[in-house]
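S.K.: no letters, just coordinates:
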């Protein structure tokens, strides 16, 4: 698939980019390797932190240019595009602020013998990042930020539909003062990715994407004994057990489903509602979803832009049609115009149907009624995914009890859209392995060297 900017709002191919040649790819790997041997080994944590801080500043200085790029590339509503750039800057700033503490020596208390022991963290070498189109800057920030602080160097393969943002990010790292090779953008083909992972100079790979892509990359990484971090799909439950403000809860539910045009791995996708709240919730949720207006993503105030591509719209339409054919009720929405797909609600999704275990990557919500807390947890966990989850209740003890029982990497209680640079992000089951962001994100691609002093 060629690298090209295809505006999903218009279908226009704005610009195409050549895939990297095999010779240029080898030169990129060599450049990243040399930067690690030289710059990484000879720079201090404080010096690297200062460069990452400048990356944050340049994101802020170029915010309008960067936002406009991803509106064109993948149809993100512009206000949300601006928000993504701001969040990305905050991530780089977090790692700059906390670089010294994240990489500080860690003392180990000896059980026997004299002397002392410690863990000293150091870089591994060049890493490959394979990033998706749905958050073009944020996904890169949470991978590149901590790893450049550590001293690892980055080979970044972005999604084929995000070549312009990929180039803009590389330009920022160079303009911030990073040396050639510290961060290298590669327009690589899928076949060339195996070459990169297989190369003995490359020490690890991080992928955010589909289950299929994750399985393929993990298979290759395993063959060559490379460390891998995977952030894959999700079908996150939104459990409503009690509320003292149903309108606010519904507002949160809508935001959790349609943000980024419904194209987020950790979006709420399955709404699991206690029996006594089901009818009033569904009534208000339906009205609120029907009120979400589609529009030009380049215009301020647009709530729902197009899906990222014609292929994405085709896939979502096929999933909804198949769900209805297998017994689900199209409760509201379900209309498509070109790459736009309306905010949609499915009810009566049957256990055993495809929809019951699939991820819907678009503004489609499934709503379920359950008898009690135990039934809610059972349904929430009846999924191959385990990324995030949301619990709404007025009972704190219940919230903690349910959070303990949910099989997921993240639980948010009475809040949505609360991701933070300091909060670890990642999942279990088919949602992947490893963590990004926070101190755990800075501990994935690190040599935690034990030093024992007698």
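M.R.: Arrived safely. The shown structure was predicted, so the numbers you read here are calculated from the model rather than taken from an experiment.
S.K.: can we go C-alpha only for contacts and neighbour counts from here?
M.R.: Fine.
S.K.: look up the closest residue to the residue nearest in space to the middle of the chain, ignoring the ones flanking it.
M.R.: The centre of the chain sits closest to residue 139, judged by Cα atoms, centre = their mean, with a distance of 5.6 Å. Counting by Cα to Cα, 6 or more residues apart in numbering, residue 139 lies nearest to residue 131, which is 6.4 Å off, once chain neighbours are set aside.
S.K.: which residue ranges of the stretch 151-300 of the chain form strands?
M.R.: 153-157, 183-185, 204-208, 227-231, 236-240, 268-274 (DSSP state E, counting those that start in this stretch).
S.K.: what about versus this one:
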């Protein structure tokens, strides 16, 4: 049976069932070829308001369900991701321009997220507190009610499911706004899986749309928490709006991540890690290695090895060719990559490899003669560009890594003892020793500091429970307490 048969969702949104949307329709388009893959419904602010009301009503009964019932839905969803992996991966390859291994990673983690979330309904729900009165005193966790999830295009399935699954498991309803460029991979696929898994109607709405839809999601009075993944600029706007409405915002934002190559690092392994960190999914990952900080004793050889890999990585349509890099998501993002590289070259950087465009494809690129003032070093490029800068002392490497507005992920390659000392001095939400910067597991807390977000708000039982529940104080006495009034 086809999970994503277009007849089910053609021209529709999921809002208490599949229905026509007030915002019209839009096409799902393959960035590599421009092929129209299907037509989905576009939500309007009115759709969001109605979905929020429906979700709030459905959530009450869902939260009252036995933990084993909610867990069963999540376990079934995990099995469905596994059973329909090939079909979903086909959509991810075409709609996002991903190579098949990246698409397979998304469906694998989607299943893992649901497996992990299935344990949350029976997780301990509070504490017994000490009290000075003749009573029992408890702090217990309760669902927040309705959660809004706003997800981006680059890893559309993972970056949606990692909030949707735990929020549902903990007794909440969810309104999901996927990026319109990946509405099927990041939205409709989740709608269909949870529909088939037996999730009651109204608990999950999928509402693709523009910024006005995102604003309506934040402003809906029923929505208590927003889980947002995207650019720092957009995240600031979401955070400000949430603050005005006294709502919690969990923000996972941009990154300009450093890969530090220490003296004594294995050159071939380091260059391989650097290529993977910078070029996977065309560099369109918040954790992409955007700054290569290399010890002066290895610098020339590292640049040569990394450039060799860049020149030999095939680029093309991953739906029809065996390639390492696919297309950039759209013309706007491609133009931004070109502009940053051109400005950096004008400021003195040298293109050691790549730097060329062919239709929607941008070649893997290595930049040398980079300075910390050039835009290729200071900006999040979100493209397959690896700027390389040398250092002479560990203090200098740490200073270069920390001298950045972002603080999402850092990789440190080299002797473990020295790398451990470096790790303790880094200002980053994640630090990986002898691994590159792109890493994610369903049971691990995920988040950044500085302009990369407001901490680890997702991933792992503790972070998920804190994100998608409220703490309520509950007391109980055997009889009504006497009062002096």
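M.R.: Structure's in. What do you need? The structure displayed is predicted, hence computed values, not measured ones.
S.K.: what residues are up against the residue nearest to the centre of the first structure?
M.R.: By Cα atoms under 8 Å, 6 or more residues apart in numbering, the residues touching residue 139 of the first structure are 131, 132, 208.
S.K.: quick check: the counterpart of it in the second structure vs residue 49 of the second structure, distance?
M.R.: By TM-score structural alignment, residue 139 of the first structure lines up with residue 159 in the second structure. In this view, residue 159 of the second structure and residue 49 of the second structure are 23 Å apart by Cα to Cα, to the nearest Å.
S.K.: with residue 297 of the second structure instead?
M.R.: 60 Å.
S.K.: shouldn't residue 145 of the second structure be in contact with residue 58?
M.R.: No: in this structure, residue 145 of the second structure is not within contact of residue 58 by Cα atoms under 8 Å, at 9.7 Å.
S.K.: neighbour-wise, which of those two wins?
M.R.: residue 145 (27 against 21; other Cα atoms under 10 Å).
S.K.: ok so, going back, got any residues that touch both of residue 145 and residue 58 of the second structure?
M.R.: Common contacts of residue 145 of the second structure and residue 58, defined by Cα under 8 Å, 6+ apart, comprise residue 173.
S.K.: just want to know which of residue 297 and residue 49 of the second structure has more residues nearby.
M.R.: Neighbours were counted for residue 297 of the second structure and for residue 49 using other Cα under 10 Å; residue 49 has more, 19 against 14.
S.K.: among the contacts of residue 139 of the first structure, who's most crowded?
M.R.: Within those, residue 131 tops the neighbour count with 25 neighbours, counted by other Cα under 10 Å.
S.K.: now do the contacts for the residue mapped onto residue 56 of the second structure from the first structure.
M.R.: Under the alignment by TM-score structural alignment, residue 56 of the second structure pairs with residue 33 in the first structure. For residue 33 of the first structure, the contact set (Cα under 8 Å, 6+ apart) comprises 125, 126, 153, 181, 201, 202.
S.K.: pretty sure the fourth one is touching residue 27, no?
M.R.: No: here residue 181 of the first structure does not reach residue 27: they are 9.7 Å apart, not a contact under Cα under 8 Å.
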